[in-house]
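K.L.:
next comes the sequence, and after it the predicted model I'd like to discuss.
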Amino acid sequence: MSHKQGIAVLGFGRMGGVHVKNLMASPRASIKWIVRNKLEDAKKFIDSFGLAASCTGPDDLDPMLKDPSVDAVVICSPTSSHESQIKKALEAGKAVFCEKPITRDRATTKQLYALAKKHNKPLFCAFHRRFDPSFQAMRESIHSGKLGNLRLLKGSSHDTVTSPLSYIKTSGGILNDSTIHDLDMSMWMVGSRPEIISVHGNAFNSGIRDCGDCDLVVVTIKYQNGVISVIDNGRQATFGYIQNMEAVCDKGCLKVTNRETSYLHKYSLDMLKSPNIDYDFVTRYPEAYHNEMEHFLNVLQGKAQLGITEEDTLRAMALVEAGNASLKSGKPVIVDEYDRA
């Protein structure tokens, strides 16, 4: 039997729980440590599942970092702690899987990728939507050329419920926090460098407005190959988690629709009722989260190269910076002025 990859999970909120579940289900991984502020909760979880794992708090990482059975860390902690945790992990010889963003600053993100290269360890930024089977099939179809050239890419991404204001205040703004996923997906689908970006937004929620943020943005990107990409991204849709994308090509159209929670549609003379759509990212993207973790395990075992590179990560961050400049000025922005990585 091949060596199981020893994993430490840092942060045990919703995303930490998703990744722990997938790691527990994988025959190639063994959870060695759970790092959480609430140690009693971590201990109860470990005991309830009979895991051969230890736990510690985020202020006492040394026992985990010195453990030779730990091959990699999965970081799901608050963004403010990413830089320190990634640096310590890499210097301890551990591979790193990190929820986006690596850091909020491109300079420090570049430094961490340089450190990963120095220690010959992978640093993976988890843009999970790339691992969704439907989106992967869409991209494969676009790049096959069977429908001719891509002309227009339209994407809609809206949360069901607005995040708490305590989170909004520290999120770095909607482009950094949410739209970055859509920007990454747009570049991945189009396969060309973005040339010009224009962003307009508004805050319908007064609390979010007081935070200096938006709860709705519309983004238009023109790419060097001529493709136009339009994104609408919002923090509240009330009726479900909107995740759809449409690709208009020379000879046809591709569309990924919102996923419904049931196959049952009801019809009558006075009624037409469709099922609800998924409530949030956890229910919409279980396959994506599973697939990205399996991809990371493939990387650890030398079976694959990182599917999301330093260039991908930095380019998405540059597009966020350019987008924020456009949102602030109300004018289109040339992306190359920010993308000098």
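P.N.:
Great, that's in hand.
K.L.:
make it CA atoms for all contacts and neighbour counts henceforth
P.N.:
Will do.
K.L.:
next secondary structure after the lengthiest helix in the chain?
P.N.:
Among the segments of the chain that qualify as a helix by DSSP state H, the longest is helix 310-329. Proceeding N to C from helix 310-329, the next assigned helix or strand is strand 333-334, under DSSP states H and E.
K.L.:
list the contacts of that following strand.
P.N.:
Contacts to strand 333-334, defined as CA atoms under 8 Å, 6 or more residues apart in numbering, come from residues 195-198, 322-323, 325-326.
K.L.:
so which of those is the most crowded?
P.N.:
Greatest neighbour count in the contacts of strand 333-334, by other CA atoms under 10 Å, goes to Gly323: 31 neighbours.
K.L.:
residues in contact with the residue nearest to Leu314 when sequence neighbours are not counted?
P.N.:
In this structure, Leu314 finds its nearest non-sequential neighbour in Arg106, 6.5 Å apart by CA to CA, 6 or more residues apart in numbering. Residues near Arg106 by CA under 8 Å, 6+ apart: 314, 317-318.
K.L.:
out of those, the closest to Asn120 would be?
P.N.:
Leu314 (19.2 Å; CA to CA).
K.L.:
hang on, that closest one packs against Ala341?
P.N.:
Yes - using CA atoms under 8 Å, Leu314 makes contact with Ala341 at a distance of 7.0 Å.
K.L.:
against that first model, consider the following:
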Amino acid sequence: MGDRSVQSMNVALIGAGRIGRLHARTISADAGSRLAAIADADPQAARALGEEMGVETRDVEAVLADEAIHAILIASSTNTHADLIERGTAAGKAVFCEKPVDLALARAEACATRVEATGERVMIGFNRRFDPNFQALREAYVNGEIGQGEMLMITSFDPAPPPLTYITASGGQFRDQMIHDFDIANWLWGMPKAVTAAGSCLVDPAIGEAGDTDTAIVILHYADGRLATIRNTRRASYGHDQRIELLGATGLIEVGNVTESTLIHRSAAGSRHSNPVHFFLERYMTAFDREWRAFREALLSGGPMPVTVRDGVNALLLAEAAMHSLAEQKTIAITAINAQETG
């Protein structure tokens, strides 16, 4: 991309599934972006979304060869991410890619190394960093409003498990669901020195039969003694429960749930209020919009990407450490995982 910045963006979307459809609307709603093409391994899915959005469909090769395309957004299946990131950057395109970079840590690391060598612009889609409430919490912490951080508690409960077909291809609860929380912890506190994980299958026996957990807790241990806990479940019947608490030397800051309504009914019998919104798209739609604008603004300004491929590798590294910890029933040092990948 020559001078490292553009004045407006022509964007090609690769992947026309559920998350691709969301991104198609996000791009089209952004005044600084133009959705120029849609590609998908399933031509019928690409055509359907293309007709809905009024956008032409092409194959990936045509997208990468088109010099008028400034950026590609990768929302295809996870097993295609690293390859498409590399092909996109090799073609001189800026790349926005949904998480994760890959399910295999070694492959993700190799991708990051290649991307960093090209100098091309790549952002990984950890949308929760762009939630305005989470950003307000981070700003308060960085500004020293509670002093030195001591404990971080992240709660991330889904209302119901995804289909088993998704579970079996997702890479597991740590690589799929909790990877968002690993990234949030890294965003707030940086990389820990060790990980302790516990998990079980309480929601659906079929998930356990597939070799996965649906209920998990992870402790992140930091070199200076700080501790972070992450709690995940695939079943919170009352809604999409997403909270962060950060305790510091002089106080606590927290972010609560986004609820279906702000109405609270109080009476002598007690109080009633609404549950959290039930679906992640409702909870994080604002974050998805802000995430895309942040990507586009980084390209317009030539500034750094807010979430890098290296950030994606680091979140995957914590997921890998958690999986080892669960399997071996012990605390795992991050250096041990690095040694396995490079040894």
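P.N.:
Thanks, I have it. Given the structure is predicted, the values throughout are model-derived calculations rather than measurements.
K.L.:
mean deviation, the longest helix of the first structure versus the second structure?
P.N.:
Comparison of helix 310-329 of the first structure with the second structure after fitting gives an average deviation of 1.5 Å (mean CA distance after the TM-score superposition for the first structure).
K.L.:
and that helix, what's buried?
P.N.:
310, 312-327 (16 or more other CA atoms under 10 Å).
K.L.:
that helix - contacts with which helices or strands?
P.N.:
Here helix 310-329 of the first structure is seen to pack against helix 106-118, helix 180-190, strand 194-202, strand 333-334 when contacts are counted using 3 or more CA pairs under 8 Å, 6 or more residues apart in numbering; DSSP states H and E.
K.L.:
quick check: angle from that helix to strand 194-202?
P.N.:
50 degrees (axes from the mean of the first three to the mean of the last three CA atoms, to 10 degrees).
K.L.:
report the distance from helix 310-329 of the first structure to the chain centre.
P.N.:
Taking CA atoms, centre = their mean, to the nearest Å, one finds helix 310-329 of the first structure lying 15 Å from the centre of the chain it belongs to.
K.L.:
which residues does it contact?
P.N.:
106, 109-110, 113, 125, 175-176, 180, 183-184, 197-201, 219, 332-335, 337-339, 341.
K.L.:
likewise stretch 209-219 of the first structure?
P.N.:
Under CA under 8 Å, 6+ apart, the answer for stretch 209-219 of the first structure is 168-169, 173-174, 197-205, 208, 229-236, 323.
K.L.:
report the longest helix in the second structure, please.
P.N.:
The second structure, longest helix under DSSP H: helix 280-301.
K.L.:
how big's the offset between that helix and the first structure?
P.N.:
Superposed on the first structure, helix 280-301 of the second structure shows a mean distance to its aligned partners of 1.2 Å (mean CA distance after the TM-score superposition for the first structure).
K.L.:
before we move on, back to that, out of the contacts of Arg106 of the first structure, which are shared with the second structure?
P.N.:
Among those, the ones whose aligned partners also touch in the second structure (both residues aligned by TM-score structural alignment, their matches' CA atoms under 8 Å) are 314, 317-318.
K.L.:
what's the closest of the residues you listed to Leu269 of the first structure?
P.N.:
Met317 (51.2 Å).
K.L.:
for the closest one, give its distance to Ser206 of the first structure.
P.N.:
Look at Met317 of the first structure and Ser206 of the first structure: by CA to CA, to the nearest Å, they are 27 Å apart.
K.L.:
likewise for Leu90 of the first structure?
P.N.:
For Leu90 of the first structure, the distance to Ser206 of the first structure (CA to CA) stands at 42 Å.
K.L.:
who's more crowded, those two?
P.N.:
Legend: neighbour count by other CA under 10 Å for Leu90 of the first structure and Ser206, higher for Leu90 (25 against 12).
K.L.:
list the residues that contact that one.
P.N.:
96, 115-116, 119, 121.
K.L.:
same check on Arg266 of the second structure?
P.N.:
Here Arg266 of the second structure is in contact with Arg272 (criterion: CA under 8 Å, 6+ apart).
K.L.:
so what corresponds to it in the first structure?
P.N.:
Arg266 of the second structure maps onto Tyr267 in the first structure, with residues paired by TM-score structural alignment.
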